[in-house]
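> coordinates only, sequence not included:
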């Protein structure tokens, strides 16, 4: 008997990343919508994620939080979905997934907050400068059709989500390489299914 898989999410959050990843795996799962007004800080949900944030997944007795970890976990747990490269081909897969979780996330967040790293302090920041991050990301998405090579992987779910979200909200520049890359991802059936589910959930909550 398959272990129960539950997604804790909110359609107006990074939970959309986890939803997309789950739709790419094709495995059945239950959704629990967690509200921003009290739900995320309730004792019940804090027992799942002490940070009081979504998304999180529960797979049997295993709980995973943080979007990059959720993407990596699901790719490894459901290998039949073919969302991770072979172990000896995972260099770029790990590299860019965690680049997005580290330098890209930090640089985009600081930009949203109106903070620019002083030029003489850039060595103190793990990402250097915003322009360093954008230039590096542009080269990465322009090097091959997908972030880890010639086929789609879980790393594209995570990196692509950051790029799409960032371009929508102005924290990532709309460079042509980003637009082209994200366009390829938006054409995927898994992306479309996930977006339809979350968009419907948002509409129902209005």
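Good, I have the coordinates. Given the structure is predicted, the values throughout are model-derived calculations rather than measurements. Numbers count the residues shown, from 1 in each chain.
> for the rest of this, base every contact and every neighbour count on C-alpha atoms.
Fine.
> what about the strands in this structure?
If DSSP state E is used as the criterion, the strands of the chain fall at 5-9, 30-33, 56-59, 62-65.
> could those strands be laid out in a markdown table, adding mean neighbour count and distance to residue 125?
Formatted as a markdown table, these follow (neighbours: other C-alpha atoms under 10 Å; distance: least, C-alpha to C-alpha, whole Å):
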| stretch | mean neighbour count | distance to residue 125 |
| --- | --- | --- |
| strand 5-9 | 21 | 31 |
| strand 30-33 | 14 | 35 |
| strand 56-59 | 22 | 28 |
| strand 62-65 | 16 | 25 |
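> now those as JSON lines including distance to residue 17?
Below are the strands of the chain laid out as JSON lines (distance: least, C-alpha to C-alpha, whole Å):
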{"stretch": "strand 5-9", "distance to residue 17": "10"}
{"stretch": "strand 30-33", "distance to residue 17": "14"}
{"stretch": "strand 56-59", "distance to residue 17": "11"}
{"stretch": "strand 62-65", "distance to residue 17": "12"}
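> between those, which gets nearest to residue 203?
For residue 203, the closest of these is strand 30-33, at 13.4 Å, according to C-alpha to C-alpha.
> adding another structure so you can compare the two:
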């Protein structure tokens, strides 16, 4: 039995962690949840993640939730994969910034942009500031590439790249050249290709 188990639904945000696991190269198991049937709402699953969301990851006796937190944990726990920036490396600061910029700035900005409020909120009330600034900052970062930390692909690219891919796929992010070129680089990675194929197979089986 694998020491790593991903509680997963396809398609969902848990695909971020599946990609991370594929990049890691460690054996892992899948506990598949069918969201349409409410399997994430059962008492058994809420004992694992009280938020009743995927992903959740079990590593031995440890359970971690929230996609960015899981990716951060895995990168540090398995340093041989070189998906982290270790403590003491001056690049760890920017690395951590991008890991949490994805779920705290990019994702809420694009969701709010796709489903605007009746009254526009004050900029200072939003943790991400405003949509245009988030897009400008993100585009500049990925254009400097090939990855967010230069030549080094890290867990930050898994988190931010997945968020950009989500936004572009559902046409709630602009298909600007910077984003599309970055996605092309990510989609060329064998681990990303495996993840897409595996999740497509799962989605087809549950259709």
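Nice, thanks for sending it over. Every value quoted in this text rests on a predicted model; they were computed, and no experiment measured them.
> what sits closest to residue 154 of the second structure if chain neighbours are left out?
residue 83 (4.2 Å; C-alpha to C-alpha, 6 or more residues apart in numbering).
> so who does the one you found touch?
Neighbour list for residue 83 of the second structure: 24, 75, 76, 153, 154, 155 [criterion: C-alpha atoms under 8 Å, 6 or more residues apart in numbering].
> looking at those residues, which are in helices?
The helices, defined by DSSP state H, take in 24, 75, 76, 155 from these.
> buried residues in stretch 93-101 of the first structure, which are they?
93, 94, 96, 97, 98, 99, 100, 101 (16 or more other C-alpha atoms under 10 Å).
> okay, it sits on what stretch of the second structure?
In the comparison with the second structure, stretch 93-101 of the first structure aligns to the range 95-103 (TM-score structural alignment).
> any idea how far the nearest residue to residue 30 of the first structure once chain neighbours are set aside is from residue 55 of the first structure?
With sequence-adjacent residues excluded and distances taken as C-alpha to C-alpha, 6+ apart, residue 30 of the first structure is closest to residue 6, at 4.7 Å. When distance is defined by C-alpha to C-alpha, to the nearest Å, residue 6 of the first structure is 10 Å away from residue 55 of the first structure.
> what of residue 41 of the first structure?
13 Å.
> what do you get for residue 146 of the first structure?
Using C-alpha to C-alpha, residue 146 of the first structure is found at 24 Å from residue 55 of the first structure.
> with neighbour numbers in mind, choose between residue 41 and residue 55 of the first structure.
residue 55 (25 against 18; other C-alpha atoms under 10 Å).
> list the contacts for the nearest residue to residue 117 of the first structure once chain neighbours are set aside?
Of all residues not flanking residue 117 of the first structure in the chain, residue 129 sits nearest, at 6.2 Å (C-alpha to C-alpha, 6+ apart). Contacts for residue 129 of the first structure (C-alpha under 8 Å, 6+ apart) come out as 107, 116, 117, 119, 122.
> among those, which recur in the second structure?
Contacts conserved in the second structure for those, counting by both residues aligned by TM-score structural alignment, their matches' C-alpha atoms under 8 Å: 107, 122.
> reformat the contacts of residue 129 of the first structure as a markdown table; add distance to residue 173 of the first structure and neighbour count.
Below are these laid out as a markdown table (distance: C-alpha to C-alpha, whole Å; neighbours: other C-alpha atoms under 10 Å):
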| residue | distance to residue 173 of the first structure | neighbour count |
| --- | --- | --- |
| 107 | 12 | 27 |
| 116 | 15 | 13 |
| 117 | 17 | 17 |
| 119 | 20 | 9 |
| 122 | 20 | 14 |
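> nice, that's everything, thank you.
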